[in-house]
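Asks: Sequence first, predicted coordinates after that:
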Amino acid sequence: MNVLIIEDEELAVRKLTKLLQDVDPTLTIVGTTPSIRASVKWLEDNLPGQSSAPDLILMDIELADGQSFEIFEQTRVTAPVIFTTSYDEYALRAFKVNSIDYLLKPIKRQELEASLEKHRRISSGVAPETTPAVSIDALVQQLRQQIAPTDYRRRFLVRHLAQWVPIEVTDIAYFCSEDGVSLFRTRKNQKFSVDYTLDELDAMLDPAQFFRANRQFIVDIGSVQQIHPYFNNKLKLTLRPNPDEEVLVSRERATDFKKWMGK
C-alpha cells in the first residue's frame, strides 16, 4: 500500500514514518509534502493509475501555508485520508472530505493500527465508506476529553553538557521550532532541545499558561512584554528573553490571543 504523508514538521514526519513502518513494514511511503502548494503539485504529478499514486493519505490539518482542507478545493483527491491534528475543532469538517478517520497528536501506535485496519476493511468492501453522524459526535466528544488532560506537563528532562537536567515548565518562556528541531528558552535565556513536535507540546501544556502564537512559537503568558498591531490584522509580540526571530500572531488567532491575555 502506497502512503503519502502531508505534514509540515520534520520531526513529526520522521516519527510518523517510523511508526508506520513499525506497524506495517509492507507499507511504502511514496512521498512527504509540507504545504498546500507542494501537496497539490505532488498529487497532480502522481495521478490515479500511476505506480506512485497513493492508496492512503495521512494529512495534518494545520500546514505552514494554511489548512489542508484547501488541497481538496485546488485539486481532485481520490485516495482516502486519515487526518492528524492537535485540535478537535476540525473533526466534523474532516469527515466531509474523503476522511476515514481522525487521529489526535501525539499519535499512538494502537490508534494508528486501528485506522489502518479500518482502511483495509473499507477498501475490501467489508465496511461502509461513510461514517454515521452518531459516530462523528462520539468521536468529537472523545477528542475533547483527550485534548483536555487533567494533568499538564510540569517539567522536562533535557541534556546539558554531560548530564540530564530537569527544567520546570514554570521556568520556560517559550517553545519554538528551528530547522525542524523543537527548542525551548528559559527565563534565564538558556536554550534546550526537546524530542517533541510543537503540536505534541501544544497538547501537553496548560492552555491557561501557554498559547500557540503560530506554527513556530508557543509562548508563556509571562514572557509577553508588549503587543503591537501588525499588517493584515496580525499581532507582533515582544518577548522576554528576546527571540532570534520575529514572533507574529496570525490574523486568525489574534482575537483568541487577546482573550487569552485578558483573562
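Replies: Thanks, I have the structure now.
Asks: For the rest of this, base every contact and every neighbour count on C-alpha atoms.
Replies: OK.
Asks: Can you give me the buried ones in stretch 14-24?
Replies: By neighbour count on 16 or more other CA atoms under 10 Å, the buried set for stretch 14-24 is 16, 17, 19, 20.
Asks: Same check on stretch 139-153?
Replies: Going by neighbour count (16+ other CA under 10 Å), the buried part of stretch 139-153 is 139, 140, 143, 147.
Asks: Just give me the closest of the residues you listed to residue 236.
Replies: Among these, residue 147 lies closest to residue 236 (CA to CA), at 27.5 Å.
Asks: give me the element the residue lying closest to that closest one once chain neighbours are set aside is part of.
Replies: Spatially, and ignoring its direct neighbours in sequence, residue 147 is nearest to residue 203 (6.2 Å; CA to CA, 6 or more residues apart in numbering). Assessed by DSSP states H and E, residue 203 sits inside helix 198-204.
Asks: Following the chain past that helix, name the next helix or strand.
Replies: Using DSSP H and E, the helix or strand that follows helix 198-204 in sequence is strand 210-212.
Asks: which residues are contacting the helix or strand following that following strand?
Replies: Later in the chain than strand 210-212, the nearest helix or strand by DSSP H and E is strand 217-220. Where contact means CA atoms under 8 Å, 6 or more residues apart in numbering, the residues beyond strand 217-220 that reach it are 172-177, 198, 202, 209-213, 247.
Asks: okay, now the one to match up with it:
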Amino acid sequence: MLKPVQYAQFAVAMQKFERLRQSFQAGVLQQLAATLGGGADSVAAPAYKQRLVSKTRQGLYLLDVAELHYFQLRNGVTHAFDAQSKSFVLNESLSQLEAQLDPAQFFRLNRTEMVQLGAIERLELYFNDTLVVHLKSAGVALTTSTHRTPELRRWVGLK
C-alpha cells in the first residue's frame, strides 16, 4: 500500500493478509503433523523395520525380522538369533532396535536381551520377581530384569 491510504484499500489488504496468514498456518500445521506422523488425514501405523542387515566377511546377510527369535548384547556387540540359534552380528544397538521394531512383536527383557513374542515357548517363575523366558529355539532360556517383569506380564497378557 502506498500513501495516501484509503480505508477501502486498507480493508481489502487486511482481508488478503488474514487469508494468507490462515492458509500459511494451516499449511505449516499440516506439514508438521505429517512430519510427526500423526496428521488428521493420515491414520497410517508407524513403519517398523521388516529386514535387518548383517555384514560379514562373506558378504551381507538380509535377515527377515519375523524369523529372528531374539537379540542379545555380547561384549558390546548386538547379535540376532534365528530359530536354529544361528548368530548374526548387527550394527544397531538394542536401544535402536527397540525403537525400530514393532513393540507388539518384540520386548526388551533386560539391558542385554530382547525377545520376539512368537519365539516364546513358556514362562517360568524365578526368584526375586523375575521370570525365565524359555524359547522355542533349542535350550535357550533368557531371564527378565526385576523392573521389566510386570511389563512383560502385561505384554503377554497375564495381567
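Replies: Arrived safely, thanks for sending. A quick note: this is a predicted structure, and the numbers were derived from the prediction, not measured.
Asks: TM value for the aligned chains?
Replies: Overlay of the two chains. TM-score (TM-score structural alignment, normalised by the length of structure 2): 0.66; 116 aligned residues with a CA RMSD of 2.1 Å.
Asks: can you give me the strands in structure 2?
Replies: 51-56, 59-64, 68-74, 77-82, 87-90, 106-108, 113-116, 120-125, 131-135, 141-143 (DSSP state E).
Asks: how far apart are the fifth one and its match in structure 1?
Replies: Once the two models are superposed, strand 87-90 of structure 2 sits on average 0.5 Å from its counterpart in structure 1 (mean CA distance after the TM-score superposition for structure 1).
Asks: Onto which residues of structure 1 does that strand map?
Replies: Counting by TM-score structural alignment, strand 87-90 of structure 2 falls onto residues 191-194 of structure 1.
Asks: For the longest helix seen in structure 2, buried residues please.
Replies: Identified as the longest helix of structure 2 according to DSSP state H is helix 7-36. For helix 7-36 of structure 2, the buried set under the neighbour-count rule, 16+ other CA under 10 Å, comprises residue 30.
Asks: Also stretch 61-73 of structure 2?
Replies: Residues 63, 65, 68, 69, 70, 71, 72, 73 are the ones in stretch 61-73 of structure 2 that count as buried (16+ other CA under 10 Å).
Asks: quick one: contacts for the counterpart of residue 77 of structure 2 in structure 1?
Replies: In structure 1, residue 77 of structure 2 lines up with residue 181, judged by TM-score structural alignment. Contacts for residue 181 of structure 1 were tallied using CA under 8 Å, 6+ apart; they are 10, 11, 193, 194, 197.
Asks: and the third one, how many neighbours?
Replies: Here the neighbour count serves as a burial measure; for residue 193 of structure 1 (other CA atoms under 10 Å) it reads 17.
Asks: For residue 204 of structure 1, see how far away the residue lying closest to it once chain neighbours are set aside is.
Replies: In this structure, residue 193 of structure 1 finds its nearest non-sequential neighbour in residue 183, 4.2 Å apart by CA to CA, 6+ apart. Residue 183 of structure 1 sits at a distance of 15 Å from residue 204 of structure 1 (criterion: CA to CA, to the nearest Å).
Asks: so which of the contacts of residue 181 of structure 1 is the most crowded?
Replies: Compared across the contacts of residue 181 of structure 1, residue 197 has the highest neighbour count, 22 neighbours, by other CA under 10 Å.
Asks: In this structure residue 248 of structure 1 contacts residue 215, no?
Replies: No - using CA atoms under 8 Å, residue 248 of structure 1 is not in contact with residue 215, being 9.9 Å away.
Asks: Give me the range in structure 2 that stretch 112-125 of structure 1 lines up against.
Replies: Under the alignment (TM-score structural alignment), stretch 112-125 of structure 1 falls on nothing in structure 2.
Asks: for that stretch, which positions count as buried?
Replies: Judged by neighbour count (16+ other CA under 10 Å), stretch 112-125 of structure 1 contains these buried residues: 112, 115, 116, 118, 119, 122.
Asks: Rebuild those residues as TSV, extending it with distance to residue 94 of structure 1 and secondary structure.
Replies: Listed next are the buried residues of stretch 112-125 of structure 1 as TSV, based on distance: CA to CA, whole Å; DSSP: H, G, I helix; E, B strand; the rest coil:
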residue	distance to residue 94 of structure 1	secondary structure
112	17	helix
115	15	helix
116	17	helix
118	16	helix
119	16	helix
122	17	helix
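Asks: what's the most distant pair in these?
Replies: 112 and 122, at 15.4 Å, using CA to CA across these.
Asks: Show me the contact partners of stretch 142-155 of structure 2.
Replies: Residues from elsewhere that reach stretch 142-155 of structure 2 (CA under 8 Å, 6+ apart): 104, 107-110, 113, 128-135, 159.
Asks: what's the closest of those residues to residue 84 of structure 2?
Replies: Using CA to CA, residue 135 is the member of the contacts of stretch 142-155 of structure 2 that lies nearest residue 84 of structure 2, at 11.1 Å.
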